[in-house]
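*Asks:* predicted structure and sequence below. I'll ask about it afterward.
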Amino acid sequence: MLKPGQSGGSWIRFYSTKKFSLKGKLKTSPKNKSIQPTTPARTRFAPSPTGHLHLGSLRTALYNYLLAKSTGGQFLLRLEDTDQKRLVADAEQNIYDSLKWCGLKIDEGPNEGGPYAPYRQSERMNIYKKYVDQLVESGKAYYCNCSKERLLDLRESATKLKPPTTVTYDRKCFHDNHHSDHNAEQIVRFKSPDTYSSFTDLMHGEKNLQPQYNLQDRRYDDFVIMKSDGLPTYHFANVIDDHLMGITHVIRGEEWLSSTPKHIALYEAFGWKPPSYVHIPLLTSLEDKKLSKRQGDIGILSMKEKGILPEAVTNFCALFGWSPTRIVPGVSSSEVMTLHDLIDKFSLDTLTKGNAKVKDDKLLFFNKHHLRNRINEPDSLDELVDSYFPRFNEFTNGKYNKEYLKKLLISLSQSLSTIHDIENIHSYIFKDVEHSKIDESQIPSQAKEVLTILKDLDHSDFNSCIDEITKALPDTKKKDIFHSIRFALSGGISGVTIPLLIELIGEVEYKKRLQNALNIL
């Protein structure tokens, strides 16, 4: 399938009658007029199964899902799989698995079925052929048999014109051959209007995007709607499917904005009403570069493998271009939200303009909060224990049971960013502390005296132990006393209170670690 701005193998650049910039001044809706639909919205997520689902695509799916659910509508999945050469074997299943893991329930789709099936474009060829023929018969599309060489020459000559034109085809086949016989290997071109209609983007206002022409050597934006292999281009199949499936709102990336005039023109050619469009900003890195796989566009299920919770992912993703309404003016609402919260609060009115910068530490912030919420809820805690226990059992060599893991999670709930922190940061609970490898500069100078006194005290009343040490060493600060004890018991790593840590490691291990630390000192 052709990509944004591509037509018959050539790239099309669009210009506005005004300077084209979403950051510039646009004709927008009256101030304070709501753009949130008051009737149920039918939205769709239409990925190409050419790779695993990543953050940018999930955000598009999430916004469409939230709009549908917040208005009592339906969310559709449609697979745009006509680019057969680029399909990846497990990509379709990955899309399903990723959406399911994130809690995005599909109302209609390839597996779910629905009144407008099939929901795979590769299974809708007869439908596209019907509408291509309709356009050809009405004179709004035509067959083209120009060779690749001729099209390349046209493209090169267009760049040499003064001024250069951003559209390249000379409409030769329309003028010479549109009444002649055609064969299966000919492409079909849409006969574009002389002037594209302006359109309204709900978020950005009215847009009037026109190709740049050279009037002395007129070329046309007659983009391909059916390729020589009989498969439709993205532009054509997208319009046909959205209309037939009753899509009311299309939320998609800003990169599709320049293609929207083509889509509007196709709707007008059929006499159909287009859906409402919302073009959302790009996801960018902190360096303001478009997010790619190399620059942090993370595979969704890879997050699961790293211990990230689905509610943290949807929370993280939702705030890339949207924010909840402030209940009290001037006072920020909590950014920590479940999927249910997002549905309840989502509105197109609070979408934000400008590129959204992805910060990984924000994902960990949300994960920490959602993990704590799970730990604090008994049923969720049991599910967490059941899912994590096999892995926990493996790296602790089967030494502990599920009840111990549950106790451990409760004890560490305030300090875990992901559940994998248990093994990556707090492994000292299960493994011997290597006191000899700890930097001496990190050990308080009074550690030996503190631990010597501590080993002879009854640790069952820890506060009393601290009082005794304070009396014996009046010049030693309390923070140095605690630091000394942590050096012995955890190698200096914090995250759980010392009395809880003693309880988790047990009395035998507690005494053993004190003695080992003293031996090193």
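*Replies:* Received, thanks. Numbering: from 1, shown residues only.
*Asks:* please count neighbours and contacts with C-alpha atoms only from this point.
*Replies:* Will do.
*Asks:* contact partners for the spatially most central residue of the chain?
*Replies:* Taking C-alpha atoms, centre = their mean as the criterion, residue 55 is the residue nearest the geometric centre of the chain, at 2.5 Å. Residue 55 sits next to 297-300, 317 when contact means C-alpha atoms under 8 Å, 6 or more residues apart in numbering.
*Asks:* write the ChimeraX selection for whichever of the residues you listed are buried.
*Replies:* Buried residues among these (16 or more other C-alpha atoms under 10 Å), as a ChimeraX selection:
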select :297,298,299,300,317
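*Asks:* take the contacts of residue 55 and lay them out in a markdown table including distance to residue 83 and secondary structure.
*Replies:* What follows is the contacts of residue 55, written out as a markdown table (distance: C-alpha to C-alpha, whole Å; DSSP: H, G, I helix; E, B strand; the rest coil):
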| residue | distance to residue 83 | secondary structure |
| --- | --- | --- |
| 297 | 22 | coil |
| 298 | 23 | coil |
| 299 | 21 | strand |
| 300 | 23 | helix |
| 317 | 28 | helix |
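*Asks:* could I get the contacts of residue 55 as TSV with distance to residue 289?
*Replies:* As requested, the contacts of residue 55 are exported to TSV (distance: C-alpha to C-alpha, whole Å):
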residue	distance to residue 289
297	11
298	15
299	18
300	20
317	18
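*Asks:* so which two of the contacts of residue 55 are the farthest from each other?
*Replies:* 299 and 317 (12.6 Å; C-alpha to C-alpha).
*Asks:* distance from the helix or strand containing residue 132 to the middle of the chain?
*Replies:* Per DSSP states H and E, residue 132 falls inside helix 125-137. Offset of helix 125-137 from its chain centre (C-alpha atoms, centre = their mean, to the nearest Å): 35 Å.
*Asks:* just the closest of the contacts of residue 55 to residue 520, please.
*Replies:* Distances from residue 520 to these, taken by C-alpha to C-alpha, are shortest for residue 298, at 44.3 Å.
*Asks:* I'd assumed residue 51 was in contact with that closest one.
*Replies:* No: Residue 298 is not in contact with residue 51 according to C-alpha atoms under 8 Å; the separation is 12.0 Å.
*Asks:* please compare the first structure with the one that follows:
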Amino acid sequence: MSLDSVRVRFAPSPTGPLHLGGIRTALYNYLFAKKHNGAFILRIEDTDQKRFVKSSESYILEALKWCNIEPDEGVGYGGHYFPYYQSKRLDVYRTYVNKLLKKGNAYYAFDIDLDQKRKEYNHRGLIFSYNSKIRMDLNNSLTMTEKQLHDKLRSCSYVIRFKIEPGEKLKMYDIIRGNIIVDTDNLDDKVLLKSDGVATYHLANTIDDYLMKITHVIRGEEWLPSMSLHVLLYRALGWTPPNFAHLPLILRNNGKGKISKRNTDSFNFPIYPIQWKIPKTKVVIPGYRELGYFPEAFVNMLALLGWNPGIKREIFSLQELINLFSLEKITKSGVYFNIKKANWFNKKYLNKKQEEIFVFLSKKIKTHSIFFKKNYLWKVIYLTMDRIHFIHEIWEHSFYFFISPSFYEASFFKKICNEKTIVQLENAKKILLCNINLNQFTSINLRCLFKTIKNKHQIMQLFRFSLVGSLKGIDIFIILEMLGKEESMRRVEKLINQIKEKI
């Protein structure tokens, strides 16, 4: 099949938000389509009306837009193959089901409730499967005359099942996993049309992929067991199947299963690209966007979560990802997600966002009704940037350059709350006041002076605590220089008074 006519689709179910696996599937489809000048289509597979969540569709569209991987056609974008909702294509599916019935590739099954049958098999240590071995002993059109079937159809509910022919070693090919052989003796006769007349995913997605001229089906590993049924459906309808590529699972870093939106409470890291509001409870679960990740960093991280371009560097623009992408370089085995690596990616992109950091910091200091010159702000940013992974973290690591600490870290304050500390600070303050004037209050001069002070490391620690409110922060001598002699001494005096109040 010519790659000049590549058409791929992302076909999520509107049953909730996209998680990391879902948005990665969309990304890989997008990259592959753009690499081959093809089309990326968004289709909503909403046959499961029981699990339908109204806000899912808008969420999907917003998430794709934030990631900058918008579709070329489909839901929200238009196209020649409208409608792009499975729920609006039921007449189309029924037409093809009738063709399968006429050709003998499908049949009516009236034994809809099989719970009792499953219990009986389970009691005997067996697993019930509606397949070629037992279907002639069950209540379906294969065991009836035309008249019996006619009467049954008028009075009973039914499903339509696909008829698997046993005795074949079905040969298939997956771009990622290579050759696959499935024994049709082990396949069951899947339902194609449910008792309410709604097509199942298997039937709907096969027909839609053909009618929408999809050339490559790139989807998650969980659909690999269904590949044989879909290939057989294509054959039964006289169609050539598309190329298949089944992506590896994204696993938790602790090795305990895959990432899934059904167990969000068990994760200590975000699994959604953008925030999701649970419809019933209105609880908001933040996504990567709300937590301060850049979309470029998120997409870069996600692209390498199962795919390796074969070169050493890891930072790529979206266009570079498009140019390098290939399905053949996607790993077969599951990949582990690491939040530290995600933060690393964001930090790399943060280095290119200094103007945005400046704007954020400017707004922050305005909320405190204070003003500082641009050069001072830029110097603070350069001094603290290596300590942050997100723009919003800049204030936490730089506030002490603008305002005096409003509180002191409790455990250390308790430790130094004594007369000895007051004496040490008073003596160190006198040395600074007597030996360095305002013009000489530089990090170089301060560093030299502190070498002459007794218990200098302890005194430096106390100075840091008075200036910052904790033992965090950059080089203490640079902090002293940046704050200046008067402000530094004012903060030291403030700590002395705080200690005096406590003792």
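*Replies:* Looks like it came in fine. Since this is a predicted model, take the numbers as computed values, not measurements.
*Asks:* care to give me the TM-score?
*Replies:* Laid over one another, the chains give 0.80 as their TM-score (TM-score structural alignment, normalised by the length of structure 2), with 461 aligned residues with a C-alpha RMSD of 3.4 Å.
*Asks:* how near is residue 354 of structure 2 to residue 413 of structure 2?
*Replies:* The gap separating residue 354 of structure 2 from residue 413 of structure 2 is 35 Å, by C-alpha to C-alpha, to the nearest Å.
*Asks:* more neighbours, the two?
*Replies:* Comparing residue 354 of structure 2 with residue 413 by other C-alpha atoms under 10 Å, the one with more neighbours is residue 413, at 20 against 16.
*Asks:* most remote residue from the middle of structure 2, which is it?
*Replies:* Using C-alpha atoms, centre = their mean, the residue of structure 2 lying farthest from its centre is residue 434. It sits 58.4 Å away.
*Asks:* what helix or strand does that one sit in?
*Replies:* helix 419-435.
*Asks:* now do residue 518 of structure 1
*Replies:* Short version, using DSSP H and E: residue 518 of structure 1 is in helix 507-520.
*Asks:* could you pull out the buried residues of stretch 303-319 of structure 2?
*Replies:* For stretch 303-319 of structure 2, burial by neighbour count (16+ other C-alpha under 10 Å) applies to 303-309, 315-316, 318.
*Asks:* the residue lying closest to residue 453 of structure 2 once chain neighbours are set aside: how many residues sit nearby?
*Replies:* Once flanking residues are discounted, residue 453 of structure 2 sits nearest to residue 428: 7.6 Å by C-alpha to C-alpha, 6 or more residues apart in numbering. Close neighbours of residue 428 of structure 2, defined as other C-alpha under 10 Å, add up to 20.
*Asks:* how about residues contacting the helix holding residue 434 of structure 2?
*Replies:* Contacts with helix 419-435 of structure 2, where a contact means C-alpha under 8 Å, 6+ apart, come from 453, 459, 462-463, 489, 492, 496, 499-500.
*Asks:* now with 6 Å?
*Replies:* Contacts to helix 419-435 of structure 2, defined as C-alpha atoms under 6 Å, 6 or more residues apart in numbering, come from residues residue 496.
*Asks:* between the helix or strand just after it and helix 419-435, how big is the angle?
*Replies:* Going down the chain from helix 419-435 of structure 2, the next helix or strand is helix 443-450, by DSSP H and E. For helix 443-450 of structure 2 against helix 419-435, the angle by axes from the mean of the first three to the mean of the last three C-alpha atoms, to 10 degrees is 120 degrees.
*Asks:* what's the average distance of helix 443-450 of structure 2 to structure 1?
*Replies:* Here the mean offset of helix 443-450 of structure 2 against structure 1 after fitting is 2.4 Å, by mean C-alpha distance after the TM-score superposition for structure 1.
*Asks:* show me the contacts for residue 172 of structure 2.
*Replies:* 179-180.
*Asks:* can you find the partner of residue 65 of structure 2 in structure 1?
*Replies:* If you follow residue 65 of structure 2 across to structure 1 using TM-score structural alignment, you land on residue 100.
*Asks:* A helix includes its match, no?
*Replies:* Yes: counting by DSSP: H, G, I helix; E, B strand; the rest coil, residue 100 of structure 1 is part of a helix.
*Asks:* now residue 246 of structure 2: how far from residue 307 of structure 2?
*Replies:* In terms of C-alpha to C-alpha, residue 246 of structure 2 sits 12 Å off from residue 307 of structure 2.
*Asks:* cool, residue 364 of structure 2 as well?
*Replies:* For residue 364 of structure 2, the distance to residue 307 of structure 2 - C-alpha to C-alpha - is 40 Å.
*Asks:* and if you look at residue 376 of structure 2?
*Replies:* 43 Å.
*Asks:* please convert the buried residues of stretch 303-319 of structure 2 to TSV, extending it with secondary structure and distance to residue 46 of structure 2.
*Replies:* Below are these laid out as TSV (DSSP: H, G, I helix; E, B strand; the rest coil; distance: C-alpha to C-alpha, whole Å):
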residue	secondary structure	distance to residue 46 of structure 2
303	helix	27
304	coil	30
305	coil	28
306	coil	28
307	strand	29
308	coil	33
309	coil	35
315	coil	36
316	coil	35
318	helix	30
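*Asks:* what's the most distant pair in those residues?
*Replies:* Taking C-alpha to C-alpha as the measure, the buried residues of stretch 303-319 of structure 2 span a maximum distance of 16.4 Å, between 306 and 318.
*Asks:* the nearest residue to residue 480 of structure 1 once chain neighbours are set aside: how many residues sit nearby?
*Replies:* Closest residue in space to residue 480 of structure 1, ignoring its immediate chain neighbours: residue 444 at 6.1 Å, by C-alpha to C-alpha, 6+ apart. Residues near residue 444 of structure 1, counting by other C-alpha under 10 Å, number 18.
*Asks:* quick one: residue 444 of structure 1 from residue 479 of structure 1, how far?
*Replies:* Applying C-alpha to C-alpha, the value for residue 444 of structure 1 to residue 479 of structure 1 is 10 Å.
*Asks:* try residue 319 of structure 1
*Replies:* In terms of C-alpha to C-alpha, residue 319 of structure 1 sits 40 Å off from residue 479 of structure 1.
*Asks:* over to residue 105 of structure 1?
*Replies:* 51 Å.
*Asks:* which of these two has more residues huddled nearby?
*Replies:* residue 105 (16 against 10).
*Asks:* the more buried one in helix, strand or coil?
*Replies:* Relying on three-state DSSP, one would call residue 105 of structure 1 coil.
*Asks:* leaving out the residues flanking it, which one is nearest to it?
*Replies:* For residue 105 of structure 1, ignoring the flanking residues on the chain, the nearest one in space by C-alpha to C-alpha, 6+ apart is residue 99 at 7.3 Å.
*Asks:* how many neighbours does the one you found have?
*Replies:* So residue 99 of structure 1, with other C-alpha under 10 Å, has 20 neighbours.
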